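J.: Provided below for reference: sequence and predicted model.
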Amino acid sequence: MDLVRGRYTRPDAVGEVTHFQALATAVSGTVGLGNIAGVAIAVTLGGPGAAFWMVLAGFLGMSTKMAECMVGVKYRKVHADGTVSGGPMYYLRGGLAEIGRPRLGKVLAASWAFCILFAAVGTTTFQANQATQQLVGVAGDGGFGTMLAENRWAIGIGMALLTAAVIYGGIKSIARATSILVPFMAITYVLGCLTVIVVNLENLPSAIGQIITGAFNPEGVTGGVIGALIVGFQRATFSNAAGLGDAAVAHSAVRTDRPPTEGFVASLEPFVDTIIICSMTAITIVVTGVWQRPDAEDVGGVTLTSDAFATVLPWFPYVLALAVFLFAYSTILAYSYYGSKGSGYLFGDSKTAENVFKAVVLLFTVIGAAAALGPVVLFADSIFFLLSISNVLGLYFLARIIRRDFIGYWTKLRAGEFERTDRPAVQRREV
């Protein structure tokens, strides 16, 4: 937490954004519709016990996220103009070359960079589609609702314009936007969930009991595997994305000369995304009992969560609609950056290639809002699986370097070699 607050940041460190801004940008890509829809689907498929296994997966994912973001900073490329390019394509190429596997590193790096292009486009189209769907849904039938339903493309154009206003400013512009959006949208959603839970407080002990006991019966374990692994991996960008490596692209831009520091910061992502926000969704769905609807598997995850919100007040789904829109918008911002960096890498760190890809993202934002996306989503799911293969294989080979660097940093920190930058000047001279 002190690292996030900048209390160990050296003023002369190389980078473009603060620890908090890097964290906010990466969280904006992980805190998405999966926290709303994905959790509801997992609970519907496997019962309340699935939530327990999702939280456990998030806890273990903190280590993976820590490792990939540390090497993201360690092997990043700082350009002459001070901008930074980093992520799996750079640490797979540079790190594996360092341990004597340059050919494998180049193959894995190119594969990851190629796949992130499609992953970013698929994510953009899906997020735009689901945000539009939620807005149309809460608007209702007739009048304004009918107008929105018949002109979904207009919502897409609006989202595209909002996206363009941010992404062409690079990581600094994206980080400024997400550092405001992420806290606001997370707090808004969590407060909404807490309100539902408080209104249904008499059901809370029973709900917690169902989650814990359901985790250790055959149905709960099966549901947990389905929810945490199948849904979690397929919807990884909508969960904590640990193991995919995409967040390392954002974290690589941080201002630091000590790569392990960003690893510690990045470990907070799965904690916030899964342990806090996904848990809030799960408890909200279980405590209201909406997961037991006969048609629960057919209505969709967002609808279930919306129904849970509606148990408080008829207009409360509007709070959820705001959260869905912000989650979708912030995820589009993050993935436009990830995809542009992948495009830049494939074309020799070309800024032109990055800008062209951003234009493609804007186009698919409009397409996503207006079209049905079943096949696109299935294709994107497969691409994310390929991302994880390239990234996790690389992390396996780099494990010795990762372990060495983290232990070295932790030893120096415990020995007092790193002073906090918020200390008074006199005390700092004494140290």
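T.: Yep, that arrived.
J.: make it CA atoms for all contacts and neighbour counts henceforth
T.: Noted.
J.: ok, now which ones touch the nearest residue to Ala372 once chain neighbours are set aside?
T.: Nearest residue to Ala372 in three dimensions, chain neighbours excluded: Asn129, at 7.8 Å (C-alpha to C-alpha, 6 or more residues apart in numbering). The contact partners of Asn129, taken as C-alpha atoms under 8 Å, 6 or more residues apart in numbering, are 368-373.
J.: Reformat those residues as TSV; add secondary structure.
T.: Below are the contacts of Asn129 laid out as TSV (DSSP: H, G, I helix; E, B strand; the rest coil):
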residue	secondary structure
Gly368	helix
Ala369	helix
Ala370	helix
Ala371	coil
Ala372	coil
Leu373	coil
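J.: Any quick ChimeraX command for the buried ones out of those?
T.: Restricted to buried positions by 16 or more other C-alpha atoms under 10 Å, the ChimeraX selection for the contacts of Asn129 reads:
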select :368,369,370,373
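J.: Check whether Tyr345 really touches Trp112, as I assumed.
T.: No - in this structure Tyr345 lies outside contact range of Trp112 using C-alpha atoms under 8 Å: 10.3 Å.
J.: Which of the two has more residues huddled nearby?
T.: Trp112 (27 against 22; other C-alpha atoms under 10 Å).
J.: Helix, strand, or coil at the more buried one?
T.: Assignment for Trp112 (three-state DSSP): helix.
J.: Skip the chain neighbours and tell me the closest residue to it.
T.: Leu387 (5.5 Å).
J.: another one to put next to it:
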Amino acid sequence: MASDGSWTDRIDAAVNDVFEPVRDLLTAVVFCEIEVAGSPFPLIVGWLVLAGLVFTVGFGFIQVRRFGTAVKLASGRYEQPGAPGEVTHFQALTSALSGTAGLGNIAGVAIAVSVGGPGATLWMIVCGLLGMATKFVECTLGVRYREIDARGRVSGGPMHYLPKGLAERGLPRLGRVLAWPAAAMLLFFAFFGGNLFQVNQSLEQLATATGDHTAFFTESAGALLFGVVVAVLAALVLLGGMRAIGRVTSRLVPAMTVLYVAACLAVLVANATRVPDALATIVQEAFRPEGVAGGFAGALIAGFQRAAFSNEAGVGSAPIVHSAVKTRRPATEGLVALLEPFADTVVLCTMTALTIVVAGAPSYTAAREAAAGGEGGDTTAGISLTSDAFATALPWFPAVLTVAVFLFAFSTIITWGYYGLKAWTYLFGGTRASQALYKALFCGMVVAGALLSLGTLVDLADVFLFLAAVFNITGLYLLAPVVRDELRAVRGFLARRDAGLPDDVSPDAGPAGDTGDGPLPPRDDDPGPPAGPLPVAR
């Protein structure tokens, strides 16, 4: 936020004063904590982790058994020419990744490691692996119950599969009750978490990186220019729709990931002799942490919380973009989607954590000592910890980190712009005027993000995002048998394609129509498969 604008300070103060009581109340409810071995454990994190565990066991550790298949699907091996949809499997994956891979991978991980110790890294990996199963379930449902209009534009997500899927299972009222608030909460986060916060923090990093040369970006004029430029870029991509987002993210996400991972590897290579000890420390301190408030529970909670907040598995956001994939077999995209938590949490978050631990920069040591004394960290401190770690091997890297932060932030903005649009059209209609109003408001919020912090609204957006997980995961449990049927259909499809046989799909099949190898989607008057316990896929 610009430091010379008293009017922006007044707006911030006024908005924060109005919404602070609401934020405090909802935060106390959504992030309600219980004591676990002397450490506070947010119940919402437990809710997300439990879902991952249930779906992992229920679908027979699908993230392990079908990982290779998921990679083949993402690479285009099983593409289905003529299938309805807007983007390829790879474009859908990178678009979803652009919404989750962001500042949390850079700053949040540093905080988790400094607070929970190196052992938090192992628990991040465990939580990320569990989240892969949740992503499989929700994204399969996203494609199964998506809607495609006359122009080929796709709408999907929890606001579609909750009412449709639960209606098939004889629970239409519950489906409507769960869908509307899920859409409203995702929309709120799109404005303030996936938009305003990203612009604000990327500008903060830019101002810090250029502070020794110019104070331009700390002033209102510089902040406004930055906001306008980002808003114009975002508008150009959003106006092109999902196809444009897919084209941009399919290039942007791999580029920024390679850039960031390459920098991590440079630090690890420069400190190669310390890597074995760092890995051993991570494993040992996951169970016997030293100097960590809360001991074992503190390390586990820090790791789980960071991973759950990073990959958003179970929140219901990713199915919106995965629904746009070109396929007639919903579970193919479910399998591709399980790669998302792996890339976001198991790879990016772990690389960040390992880099920080191996580098052992003074700021990291000081942060750990502060954490052991009961003090916490903030996002700005997290970015500085990561930057300092890279600087131990790459003194010039803080400038590159600024570029990485901007790329992560921009990709998050355009993806959440799409998420918000789909939530908006579900709530307020999809007319051209309605969509134009949303895009104008969203881009206006980009500019506002460069001038204002609106910290209370950003905190409230986080609350709403994870409250959406309560509604979404409730529906996922009830709709798990539908996912089982779709997985069975895909196994037959993959077996035929591997044998070189034709797809055997009717040309008239719909977006999730007759797969030729499994049951048809239930008709409007069909109650769907009988309810029962969550199956184990064989």
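T.: Good, I have the coordinates. Nothing here was measured: the structure is a model prediction, and the numbers come from that model.
J.: one step back: counterpart of the residue nearest to Trp112 of structure 1 in structure 2?
T.: Here Leu387 of structure 1 is matched to Ala468 in structure 2, going by TM-score structural alignment.
J.: Pro362 of structure 2 versus the residue nearest the centre of structure 2, what's the distance?
T.: In structure 2, the centroid-proximal residue (C-alpha atoms, centre = their mean) is Thr100; its distance is 2.9 Å. Distance, Thr100 of structure 2 to Pro362 of structure 2, by C-alpha to C-alpha, to the nearest Å: 29 Å.
J.: and what of Gln205 of structure 2?
T.: Taking C-alpha to C-alpha, one finds Gln205 of structure 2 at 20 Å from Pro362 of structure 2.
J.: Between these two, which has more neighbouring residues?
T.: Under the criterion of other C-alpha under 10 Å, the comparison of Gln205 of structure 2 against Pro362 puts Gln205 first, with 22 against 13.
J.: tell me the SS of the more buried one?
T.: With three-state DSSP as the criterion, Gln205 of structure 2 reads helix.
J.: Per the alignment, it pairs with which residue of structure 1?
T.: So, by TM-score structural alignment, Gln205 of structure 2 is matched to Gln134.
J.: Please name the spatially closest residue to that match (chain neighbours excluded).
T.: Ala321 (5.9 Å).
J.: any idea which helix or strand carries the corresponding residue of structure 2 for that neighbour?
T.: Under the alignment (TM-score structural alignment), Ala321 of structure 1 pairs with Thr402 of structure 2. Assigned by DSSP states H and E, Thr402 of structure 2 belongs to helix 397-428.
J.: Pull out the buried residues from that helix.
T.: Buried residues in helix 397-428 of structure 2 (16+ other C-alpha under 10 Å): 397-398, 400-427.
J.: what ranges do the helices span in the stretch 201-350 of structure 2?
T.: 220-239, 241-270, 275-287, 295-311, 318-322, 330-337, 339-341, 350-359 (DSSP state H, counting those that start in this stretch).
J.: can you check the stretch 51-200 of structure 2 too?
T.: Applying DSSP H, counting those that start in this stretch to the stretch 51-200 of structure 2 gives helices spanning 62-65, 67-75, 89-100, 103, 109-116, 120-144, 158-168, 172-191, 197-209.
J.: Could you export those helices as a markdown table, including distance to Ala331 of structure 2?
T.: A markdown table is the format used below for these (distance: least, C-alpha to C-alpha, whole Å):
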| stretch | distance to Ala331 of structure 2 |
| --- | --- |
| helix 62-65 | 12 |
| helix 67-75 | 10 |
| helix 89-100 | 12 |
| helix 103 | 30 |
| helix 109-116 | 31 |
| helix 120-144 | 5 |
| helix 158-168 | 14 |
| helix 172-191 | 21 |
| helix 197-209 | 32 |
